[in-house]
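Asks: pasted the sequence and its predicted model underneath.
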Amino acid sequence: MATARTESMGPMVMGLNKQNGQLRGQTKPLSQSGPHSVSTPPGKMTVGGGALKPGGGTQEGGIRFGDDWKKSLLLPPKDTRVRTSDVTSTKGNEFEDYCLKRELLMGIFEMGWEKPSPIQEESIPIALSGRDILARAKNGTGKSGAYLIPLLERIDLKKDYIQAVVMVPTRELALQVSQISIQISKHLGGVKVMATTGGTNLRDDILRLDETVHVVIATPGRILDLIKKGVAKVDRVQMMVMDEADKLLSQDFVVLIEDIISFLAKGRQILLYSATFPISVQKFMSKHLQKPYEINLMEELTLKGITQFYAYVTERQKVHCLNTLFSRLQINQSIIFCNSTQRVELLAKKITQLGYSCFYIHAKMMQEYRNRVFHDFRNGLCRNLVCTDLFTRGIDIQAVNVVINFDFPKNAETYLHRIGRSGRFGHLGLAINLITSDDRFNLKSIEEQLVTDIKPIPGSIDKSLYVAEYHSVSPDGEEEEPPRRPVTTPNQP
């Protein structure tokens, strides 16, 4: 995974566009490289493709026997940042060890995925065997790849019906997962992937499902609507994945999920992935899963690369404190959490008045504006994003190295998912919590539940705690010893 590094962006005073959560005026894009700098266009997504030609294009006939297929891959820049044991503590397996189709391997390597992470090592062979899985692993350690790789490997292109469904709790996560699916399946020769979520045109989905679709990535309400209308035929689905399964099994969704499962074939495979699981998962497992293989890589709950601090402030001091953090921290991109949609908009307006580039996003915005904000922030058009807990689920933006809880969350689960937006895939991140007197007991409770240490914020934060340090790479491509000082990035948020 490659980092998104940024050019210097001076303070910019802009007017807040009330409709779409973005700012009027020009923003200078943050230069990005690697698999996570791709565009995530809003709307429905489909994919076709073939194998690479030696010159980098595609051809119908695929790669001839004897070709050195790895030489023709269009690989992203190598990510040489130091990683924590959250993703490096593996058994040493390679993706080739799982007998995957060569065309799928090509897509995996072109994503910049060099070797399986621990959750991928544990999950991929079991999922390929057809067995149900209950997998628990930390945020940002490769859960999407853990289920998408076996899912795409098992798609039969000769069959023109829906063979796999991925359920996710938010629209943004649906778009992200579908984009990853499209990228890693682009050489498979015609896998059709569709994202469908609430808030988009139902008629467009109906027309799309009139054509061939192999994989549907959906939010529960929309896919159930399409199933009940007889448009999405899921009776031959062989695999159903529940990403962020704890949220999907909460009171908000569990009735919908049960309803969806009732339309599936009896022999289907169900895979559950999450960082946390509620007690209710036991009831769901006993009812719907057949002797599931359980994976638990959660010896500790928080990511090793995230350093956590708190600043004790009054409510009136919060904006001033935030301004001070902006001026002193070395921010690539930051996500700032508030506890209500109203406070999100008010804070975003305040940040722009202070002269910093800022977008905002929350659930009450029109879907097209949510898509645009998500797309533009992911692609580095803005340094700071203010949001509600809408953005805590699975969103993977590699450039985010700072998370700020402007409003402290009410429970440990929300806190865990929020801070997990930084420190993705074994990299470094910083979580700063603005704590008022009303939050002090909650802070202690969350520390105890997560068995973690949230320290008082020091006068100066060591950049090596959250700014990526890189290995140098020798001319033959081998990693050398890492430098003793962190690579510098712009100081201005």
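Replies: Yep, it's here.

Asks: going forward, measure contacts between C-alpha atoms and count neighbours the same way
Replies: Noted.

Asks: which parts of the stretch 51-200 of the chain are strands?
Replies: In the stretch 51-200 of the chain, strands defined by DSSP state E, counting those that start in this stretch lie at 51-52, 58-59, 133-136, 164-167, 193-196, listed in chain order.

Asks: then this one, side by side with the first:
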Amino acid sequence: MIPTAFATLPLDPSLLENLTSLGYSEMTPIQARSLPPILSGKDVIAQAKTGSGKTAAFGIGLLSRLVVSHFGVQGLVLCPTRELADQVGKELRRLARFTDNIKILTLCGGVPFGPQLGSLEHGAHIVVGTPGRLLDHLRRGSLNLKSLRMLVLDEADRMLDMGFSEDLSAIVASAPSNRQTLLFSATYPESIAAMSATVQHQPVTVKVEAIHDGRAIRQIFFNVERVERLAALARILGHYRFESTLVFCNTKKETQEVADALTERGFSALAIHGDLEQRERDQVLARFANKSVSILVATDVAARGIDIKELTAVINFELTRDPEVHIHRIGRTGRAGEEGLALSLVTAAENRRVAAIEEYLGDPVPRAELNTLTMPSSAPLEPPMVTLCIDGGRKNKVRPGDILGALTGEAGIAGSEVGRINVFDFHTYVAISRPSARVALARLSANKIKGRFYKIRKFD
């Protein structure tokens, strides 16, 4: 039996103390299997999905190998999207908070080069970023990997799917050959085996079959005609009145069309896809995560890195061709002991996809007819929160505590009325309960935050 207590690992006492304070009492299956070889310095291939605890697995490994007194880039984490890179960066900072003077930088596209160049000039221990921007810094000479001890490729399968193969090869070629390389992937296609052969040395393979408890997710397939899909989706949403729903489409064009059609029907919906500017993507994700938007319509690629803990339901507007991707989609609901609901719209032409999914699951999925769903007479459910956008962020030295203080102090808003606060480089998004939103907007607009006025906007 594999030990699951973090205390059984050869970790620094301050790191163990921090893990305890963060509520990390027992290792998840992927952590229990991957951390021993990672801590012993071996290359590792780990098959793990979002929500499995993989970030803490390689994060603990990264922090354990750092020589804090040496101010050079010793750890590099590559992610397919900025959202995932931001998420990984935040988690690494949480894991490192009991260790003094560790600097972690996030370098992604879609933001100006200047501030990143300034940050790199001051040095860093760990860099997290997307392949394109990291390669740009390497070519400019602003990122130096001569001190690199550990390279992590997070969601490597998706980076290959998104066409980053050449960028990855160029980055790896810039890294020392004696580094440790960790490769994390949700799936294990031949392309991953080929990549491992070129970037790793005698890797240990770790695979955890049951990432999500299937019993926590109730699946239903709804029989529909192709021309009825939009009406069917609206009927499902109107019947269940979910507070937080992720709707999957197979194309970028479809995501925007579906989100627009739902908005026209009175639903609170936004789309996320590759054609959005980075600031728009940040805004959409912040609004969905803080419960000021009820429905997010996404493609599989755009949804990578989105990890919403309280996701009520997942709806497949159209089935994916890959059963593994289907399992990955629905695994985003039903977490933290809560039952999740995964609903799929299925036409007669998709019966082969249904058969492949049921074969992969080892069980049939219940079918239902739309006419069994009752439609309420009331309007679509209104999100409980409203998002305020402040035109100031991390680069303006704005911190969540400054916003919370301005709201609960000068503005007189109860702390219980303030939701999630997301601080980006030049913007901050804060969730306010709907009844308090107007007062919060007026008070923040009329008062200074850290000694200066900022433009405040409200998103409904």
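Replies: Received, thanks. These numbers were taken from a predicted model, which means no experiment stands behind them.

Asks: which residue comes closest to residue 139 of the first structure once chain neighbours are left out?
Replies: residue 420 (5.6 Å; C-alpha to C-alpha, 6 or more residues apart in numbering).

Asks: the stretch 251-400 of the first structure: strands as residue ranges?
Replies: Going by DSSP E, counting those that start in this stretch, the stretch 251-400 of the first structure shows strands at 269-274, 293-296, 306-312, 333-337, 358-361, 384-387, 400-405.

Asks: in the second structure, what stretch matches the third one?
Replies: Strand 306-312 of the first structure corresponds to residues 217-223 of the second structure when matched by TM-score structural alignment.

Asks: how about the fourth one?
Replies: For strand 333-337 of the first structure, the aligned range in the second structure is residues 244-248, judged by TM-score structural alignment.

Asks: quick one on the thing from earlier: mind listing what's buried along the match of strand 306-312 of the first structure?
Replies: Judged by neighbour count using 16 or more other C-alpha atoms under 10 Å, the buried positions of stretch 217-223 of the second structure are 217, 218, 219, 220, 221, 222, 223.

Asks: which of the residues you listed lies closest to residue 280 of the second structure?
Replies: residue 217 (31.0 Å; C-alpha to C-alpha).

Asks: confirm for me that the closest one is in contact with residue 340.
Replies: Yes - under the criterion of C-alpha atoms under 8 Å, residue 217 of the second structure makes contact with residue 340 at 4.6 Å.

Asks: which neighbours do these two share?
Replies: 333, 334 (C-alpha atoms under 8 Å, 6 or more residues apart in numbering).

Asks: circling back to that earlier point, can you say which of the strands of the stretch 251-400 of the first structure is packed in most?
Replies: Mean neighbours per residue, mean count of other C-alpha atoms under 10 Å, is largest over the strands of the stretch 251-400 of the first structure for strand 358-361, with a mean of 28.

Asks: need the residues that contact that strand.
Replies: 21-23, 344-345, 348, 351-352, 370, 373-374, 377, 382-388.

Asks: again with stretch 273-286 of the first structure
Replies: 134-139, 143, 241-246, 249-250, 292, 298, 301, 413.

Asks: if we use 6 Å, what do you get?
Replies: 135, 136, 137, 138, 243, 244, 245, 246 (C-alpha atoms under 6 Å, 6 or more residues apart in numbering).

Asks: and the buried ones among the residues you listed, selectable in PyMOL?
Replies: This is the PyMOL syntax for the buried subset of the contacts of stretch 273-286 of the first structure, where burial follows 16+ other C-alpha under 10 Å:
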select buried, resi 135+136+137+138+243+244+245+246
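
Asks: need the contacts of stretch 273-286 of the first structure in TSV (columns: distance to residue 403 of the first structure).
Replies: Listed next are those as TSV, based on distance: C-alpha to C-alpha, whole Å:
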residue	distance to residue 403 of the first structure
135	26
136	23
137	20
138	17
243	22
244	20
245	23
246	22
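
Asks: what is the burial count for the aligned partner of the residue nearest to residue 139 of the first structure in the second structure?
Replies: Alignment note (TM-score structural alignment): residue 420 of the first structure maps to residue 331 of the second structure. The number of residues packed near residue 331 of the second structure is 23, by other C-alpha atoms under 10 Å.

Asks: same deal with residue 201 of the first structure?
Replies: Every residue meeting other C-alpha under 10 Å relative to residue 201 of the first structure is counted, giving 11.

Asks: quick one: map it onto the second structure.
Replies: So residue 201 of the first structure corresponds to residue 112, using TM-score structural alignment.

Asks: not counting sequence-adjacent ones, nearest residue to residue 66 of the second structure?
Replies: Residue 66 of the second structure sits nearest to residue 74 (C-alpha to C-alpha, 6+ apart), 6.6 Å away.

Asks: for that neighbour, the count of nearby residues, please.
Replies: 25.

Asks: that one maps to what in the first structure?
Replies: Checking TM-score structural alignment: residue 74 of the second structure goes with residue 163.

Asks: against residue 438 of the first structure, how distant is its match?
Replies: Residue 163 of the first structure sits at a distance of 50 Å from residue 438 of the first structure (criterion: C-alpha to C-alpha, to the nearest Å).

Asks: in the stretch 351-460 of the second structure, which spans are strands?
Replies: 367-369, 385-390, 418-423, 428-433, 456-459.

Asks: how near is the nearest residue to residue 274 of the second structure once chain neighbours are set aside to residue 244 of the second structure?
Replies: Distances taken as C-alpha to C-alpha, 6+ apart place residue 302 nearest to residue 274 of the second structure, at 6.4 Å, with adjacent residues excluded. For residue 302 of the second structure, the distance to residue 244 of the second structure equals 17 Å [C-alpha to C-alpha].

Asks: format the strands of the stretch 51-200 of the first structure as CSV; extra columns: distance to residue 322 of the first structure.
Replies: Output for the strands of the stretch 51-200 of the first structure, formatted as CSV (distance: least, C-alpha to C-alpha, whole Å):
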stretch, distance to residue 322 of the first structure
strand 51-52, 49
strand 58-59, 49
strand 133-136, 34
strand 164-167, 36
strand 193-196, 37
